[in-house]
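K.L.:
Okay, sequence plus prediction incoming.
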Amino acid sequence: MKKLLSTLFSLFILACSPKAEQSLNNLLKDSTKIEGKKNYLGSPYVTAGNRVYMVGHQDGTFPALGWHIKGEMGGIWNHPIKLMDGFDVEMVVNGQVLALSKASEFVNYPYANKHLFEFKEEDLIIERIQFVPDSVQGILIQFVIKNNNTKKIDGNVKFTGHTNLRPTWLGERSNMVDSKDSAAFHDNYWIVKDSVNTWYTIFGSDQRPISSDELKNSEKPNGVSNSLEFVVTIPAKSEKTLNIAIAGSYDSRTDAINTYNNILENFVPMAEAKKARYKELANQSKLTIPDKHLQDTFEWLKYNCDWLVRTIPEIGSGIGAGIPDYPWYFGVDSEYALKGYMAIGQDKIVEQTIRLLDSVSMAVNSNGRILHEMSTNGVVFNKGNINETPQFASLIWEIYKWNGDKEFLATYFPTIKKGLKWLLEENDDNKNLFPDGFGMMEIHGLDSEMIDVAAYTQRAFADAALMARELNETELAREYRKLADQLKEKINTEFWSETFQSYADFIGTDEQALKLIEDALVRADTLNKPWAIEELETTKKQILSNPSNEPRPFVLYHNWVVNTPMEMGIADSTKAIVALDNAKQFTNPFGVFVTGIDRDETAGDDSGSFKGSKVFSYTGAVMTLPTGVQAVAENNYGRPNEALDYLKRMSRSFSYALPGSIYEVSPDYGMITQAWNIYSFAVPIVNQFFGIKPLAHQKTVVIEPQLPKEWDNAALENVKVGDNIISIWRSQSESGHQIKITQTQPDWKIQVVLPDDGYTAQEGDAQTETKNGKTVFTFTEATMVVGKN
């Protein structure tokens, strides 16, 4: 009798609860979405939030994922701890067990995702929708059960959560020691605690279960599995919802309970708020171009950027590098990515990430060296590769040009001065201005004088000179400018290889080169690259027949970093064009090879793709960062059509495996979403194609567009520069060519730079002058139009 009353009460609650009828589908109806591919249902997705995120497979399962903590990088994370490995769901109808483990469809939305499970014999469809509210340590899972039958359906839904409270990577270094979990059922939810630590997971529903069971979990000796079972009755041709909240805390039971209750009570307004915020993200730096696939790619990259925000109140907020294996903080990844984040208006997280990197780097290094990798528990794994310190300097100058905040500049310039001093005083043994040590290429032995370290060091001193002048440190500005000029000259002479029509991978001794050649030969032989073997053997013979006692430049690997002198605009134009053309042979349809000797025999043709190894490796990889660097480099030398080609190659990976995202390694290997992708798109599009060169500290924006030929009609709207908003429209018709620009702060100066080719000011009062074969129109109005007939 008691069980019957409980069942009836549950049915009453299910039928009458207003939350039960608040289907998230209503909110998703007018949201942009992308449906996944059937053949990628067995691959990962992410439900993202800045506090909690969930990683599973598109088919609805939660297999072991990742290598940083082997098999543990999936599931539900509330850094610096994990909450759950995942969950299983099944519905029993007429004695038949319907497992929600083989979704027929996966749909991704900017702020949520959905799995569709079809049970044709029962005429039943179950949708699983999930989203993570902003700044909340929990997730809402909603099941929409649709009865398409002409008869009602009576059934039970069983939800089993596999809790695994454990620390993140390097937890043992911060005294985070995992212990056995224990669980207790309270009212209508399970509360799980690590027996030694104050780590909690809570999961349950706003509908009372008819039973709850604690299950044995033999696979995870420190985890537990617990289930909740609900009775559902669904009238003919109707639907019911079941809401599950999963919440956690790494320091408070009360916080976990309050979060759990808050999600169940307020998930609809929370979802509405996140939807509205994502609409704002889409409208910032809004791109409209003829190529709708590339346009969609750019829009979704803005969402990807937000997916990677990781907030740990005790540490701060910052962008992670990638999901699932790199959700924590990196120096160099941020130094590329944040330039792109700024160009799309996500300035708050830019300044938060910089604050985090600076404060932790100074705490662990104290000498201006910028850290490389830091876990979410605060443990720094790598105190910094050589390139990260100069790149930090250039990042600060770039962000200052966007925000115009002199206090921001003054805050970080002391770190920059220390870092540049450390760079040359402690890492340049032969005092030739080329620092020694690892740069972007993580290949054993490539730690002498690297081309990317040299290029980024030159740019750092050039940018530091501008910062010093801005802060009235005149003598220091002259010193930095002199070093920058010397480095530019040395890079163009000492790193250039006429034989290979390329800048060298590194400058080193013959002994270093011969050892690296042996390693490279093994690699080329393993990958079956006979052309690379022949080239390497030839280089080896040349070294042995013409030995040198002095370090000299070597081209061995054709690593992508040989293009950084063009990315930084250091290369003289003659060398740059030759090197850019030469680089095309180290591409495939998706972009640029990380290591050139790995290229396919059919490189440059529309065939072939990367086949990743089971043991995680970047060998043979094509990646978005090298490809984006090449696009930036092409634009620097007035070749927007070639730059667009690289963007198109990268965009071929968009939605290839995870709808709405671009993988780290093209097209479908490594991280399922990656922070530096936005650098590879936003800088070429915003700064170069549309030519927006911010000078917020001078209340000036220089606009020097160089749009690809294909973009006859294009627009970039709502670009944030300081407290100004800039929009640009370019139109072309038989009657002529027109560029319209608006700004929200008409006291600012807008300088439009165009070829000296018959352009006139058609709207607005412009001062006009000609410089170096270009016409400069200077406006101080809300709307201005320049064109020619």
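P.N.:
The structure has been received and is ready for your questions. Numbers count the residues shown, from 1 in each chain.
K.L.:
can we go C-alpha only for contacts and neighbour counts from here?
P.N.:
OK.
K.L.:
Could you find the closest non-adjacent residue to residue 629?
P.N.:
For residue 629, ignoring the flanking residues on the chain, the nearest one in space by CA to CA, 6 or more residues apart in numbering is residue 567 at 5.9 Å.
K.L.:
Could you pick out the longest strand of the chain?
P.N.:
What stands out as the longest strand in the chain, according to DSSP state E, is strand 153-167.
K.L.:
Would you mind identifying the next helix or strand past that strand?
P.N.:
strand 181-186 (DSSP states H and E).
K.L.:
elements contacting that next one?
P.N.:
If contacts are counted by 3 or more CA pairs under 8 Å, 6 or more residues apart in numbering; DSSP states H and E, strand 181-186 sits against strand 189-194, strand 224-234.
K.L.:
To residue 413, which of these lies closest?
P.N.:
Ranking those by proximity to residue 413 (CA to CA) places strand 189-194 first, at 43.9 Å.
K.L.:
tell me the angle the closest one makes with strand 181-186.
P.N.:
In terms of direction (axes from the mean of the first three to the mean of the last three CA atoms, to 10 degrees), strand 189-194 departs from strand 181-186 by 160 degrees.
K.L.:
what does strand 189-194 contact?
P.N.:
Strand 189-194 has contacts (CA atoms under 8 Å, 6 or more residues apart in numbering) with 163, 165, 178-185, 199-205, 226.
K.L.:
so is the residue lying closest to residue 328 once chain neighbours are set aside in a helix, a strand, or just coil?
P.N.:
Leaving aside its sequence neighbours, residue 328 sits nearest to residue 320 (CA to CA, 6+ apart; 4.5 Å). At residue 320, secondary structure determined by DSSP: H, G, I helix; E, B strand; the rest coil is strand.
K.L.:
also this one, for the comparison:
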Amino acid sequence: MLKTESIMDICRTLKIGDNERDMDHWIVERDTSRSEGFYSSVIKNGPVHFVCGQNGSIESWISPRRRVGLWNFDTQHISGLDIKVNGKSEKETFLKYVRGFAYIYRQYEDFERLDFIASKKAILEMKLRSEKLVNFEINIQILHETAWPQSNFGKDYRVKVNERYIRISSSIASTTINYKSNGNTKIAIDNQKITISSDSTSFLDIYVSCDDSLPEENDLENSIKYNEKTNTISNLVTPSFRINKLFRWAKHDLLELFTSTPIGNGFYAGIPQFSWFFGRDGEWMSMAAIECGLGDLAQNHLDMLYSFSKGGRIPHEIPLSNGGHIKGDNYKIGDSPVSTQFMSIDSSPLWIICMYMLSGWTGKKSDEKTISDVMNFCKSCDRDQDGLIENRFSEGLIGWPESWAQKRDGICVDVNAWWLEAIRVFDQMNGEGNRRFESILKLYKDLFYRFTENGITIIDSANDGKTRDIKGAMQIVPAMYFSGSLFSEGLKWLYQPDLVTEWGVRSVSNRDRFYDGGYHTGTIWPLMTGWMVLALYNNSMYTEGFDMIETFTRLAFSSLDPGRINETYNPEFLYAEGQFFQGWSSSLFIQSIMEGLLGFERVPTDDDPSEMMNPHLPESWDEVKLLNFPFRNKVFNITVRKGNRKEASDISKYMQKNEWQINLSKENAI
């Protein structure tokens, strides 16, 4: 049985320098990190997540769209928390924060604390330990509210207290707090604020249950086993410790954000502001999950999206409340009210690409009926029958740049690159050849790519014969899928300091008249940095591609919550913005390694993964390994090294590609 004290013994010795040595933990220290612990942290297991400060406290507040505190599925249970020892708050005595797989450890002046969420239960468990007898005071604010867009608040709170637990129930939820201590324990209740005092004690365990389930001795062990599942597959070994560690944790990010719910199972977009299901967010996460061996999670998300589709139209977002449905127009862009449920056009072609990726990497047969359904919807967006699909703001058919979607009606460079790739794989998988794809690609190139005396430029969009010449990240997208001199020259125009920074890619060039540094109009997005990596590698710009890969590690290792990559970053002063835990920021790093560095084909067509690889490693590297790599119901160990010498006796396949040899170990059935 794994004991709390065993984890505490490990975490107690860790220092901030171990971020560069220890693969399994991320550390913040009050003194060396110059942090008082008020930056965000999260632990999550299934539908339960707990967001608080790194010092362990929660400032009480109400905000159903920003889910701070303890939440189970769509309902909040805790909105405030403060722990005092001998009269001093944890905010004053905080010393260290350590994030491991499944748990968070905190060290204070007079005690230690370990938090985790039990697997397959809705229980937050907090273990408090002290080497001497102290007086604990735990203040917990209970609040019952349901998540956006429903936003209902609990009424008629009722309290029940006995020797074993405290239960607070309302019109919408029930929260039960169990406790265990070796001291003298007293309970006080003031409205929904619960105070647990335990005097002359060296340990106090607090169990906050959102579903009346009870704690068990093996909860910590089971939680760690679940969270370390990603460490058993697709283990990357390169000369870069930072890349290895971030790849390990990016896989875990996908598992952590995967959520089973009554309305379906899939990936939350992130925490704490977008903790529900999205189309394009979840599709980018599904691509990474498919490539690193978590195809079952991706299958769940893609199936859930289709279950909410309407006439083959894949939704933009699916809220947790109200059965996953949004009623009426719940959002405004400028002065125009819109419904965000189906507020996208790109979710549909991206879904098609994902479905064929899932088939290619797992070997599962595609459901051609559902894919045809979505293809037919996409074709319906081509009103003039020229082969290219059109954005229409009035119908919610918009791409990623939501804040200027009204100005982007017509044919857009990003959306039609995804549509072309969807056509290519659909026709290829259905034995239709490339005639339709090549015909539309020619039209696409003639429309979007312009030859000037200074080289090639790329327009953003066109409508009614008028073009829009906004320079931004949307023009990266075609080079992710298509190669050749036209696309590589276009990339050179994009790969300039006005768009590319040391921290990633701006959404709009800072020299463009449209730039204002805003969320959709200039902010740096790791999502788009990943697009740039894939485009560069696809067009043989390998040095620049690897430079962009290192952007991800730079962000993760400098993060205020080490290991996390934020949603966005300021485009001028390069500090973190947006939510601190963003799914596609991690998933694009995985894709950058798998499709970029290792050169895997996006939609494999062969049972031998080495046939689907064209690796391009940095000049200074001699070898890279991908171990326990699941692919089409088998597990492979792949070694890529310089030279042309077969060295290991257990190699079942050896092949040479350019200067790199690929060694494939004997495979085992899953």
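P.N.:
Nice, thanks for sending it over. Note that the structure is predicted; figures quoted are calculated from it, not measured.
K.L.:
Can you give the structural similarity as a TM-score?
P.N.:
Remark: TM-score between the superposed chains equals 0.85 [TM-score structural alignment, normalised by the length of the second structure]; 618 aligned residues with a CA RMSD of 3.1 Å.
K.L.:
returning to what we had before: could you say which of the helices and strands packed on strand 181-186 of the first structure is packed most deeply?
P.N.:
Neighbour counts (mean count of other CA atoms under 10 Å) averaged over each of these peak at strand 189-194, with a mean of 24.
K.L.:
And whatever helix or strand comes next after that one, how far out from the chain middle?
P.N.:
Using DSSP H and E, the helix or strand that follows strand 189-194 of the first structure in sequence is strand 200-205. Here the centre of strand 200-205 of the first structure is set off from its chain's centre by 30 Å, with CA atoms, centre = their mean, to the nearest Å.
K.L.:
matching residues in the second structure for the helix or strand following strand 200-205 of the first structure?
P.N.:
Using DSSP H and E, the helix or strand that follows strand 200-205 of the first structure towards the C-terminus is strand 211-215. Against the second structure, the aligned range for strand 211-215 of the first structure is residues 186-190 (TM-score structural alignment).
K.L.:
if we can go back for a sec, in the longest strand of the first structure, what counts as buried?
P.N.:
153, 155-167 (16 or more other CA atoms under 10 Å).
K.L.:
Report how many residues lie close to residue 286 of the second structure.
P.N.:
A count of nearby residues for residue 286 of the second structure, using other CA atoms under 10 Å, gives 30.
K.L.:
you'd agree it is up against residue 305?
P.N.:
No - judged on CA atoms under 8 Å, residue 286 of the second structure makes no contact with residue 305 at a distance of 11.5 Å.
K.L.:
thinking again about what came up before, now do the same for the residue nearest to residue 328 of the first structure: its match in the second structure.
P.N.:
Under the alignment (TM-score structural alignment), residue 320 of the first structure pairs with residue 268 of the second structure.
K.L.:
and that match, what does it touch?
P.N.:
By CA under 8 Å, 6+ apart, the contact set of residue 268 of the second structure is 257, 258, 259, 274, 275, 276, 277, 278, 282, 583.
K.L.:
Surely the fourth one is in a helix?
P.N.:
Put plainly, it is residue 274 of the second structure. No - counting by three-state DSSP, residue 274 of the second structure is not part of a helix but coil.
K.L.:
give the contact list for it.
P.N.:
Residue 274 of the second structure neighbours (CA under 8 Å, 6+ apart): 65, 66, 268.
K.L.:
How about residue 708 of the first structure?
P.N.:
Residue 708 of the first structure is in contact with 640, 641, 644, 689, counting by CA under 8 Å, 6+ apart.
K.L.:
The second structure: which residue goes with that one?
P.N.:
In the second structure, residue 708 of the first structure lands on residue 618 (TM-score structural alignment).
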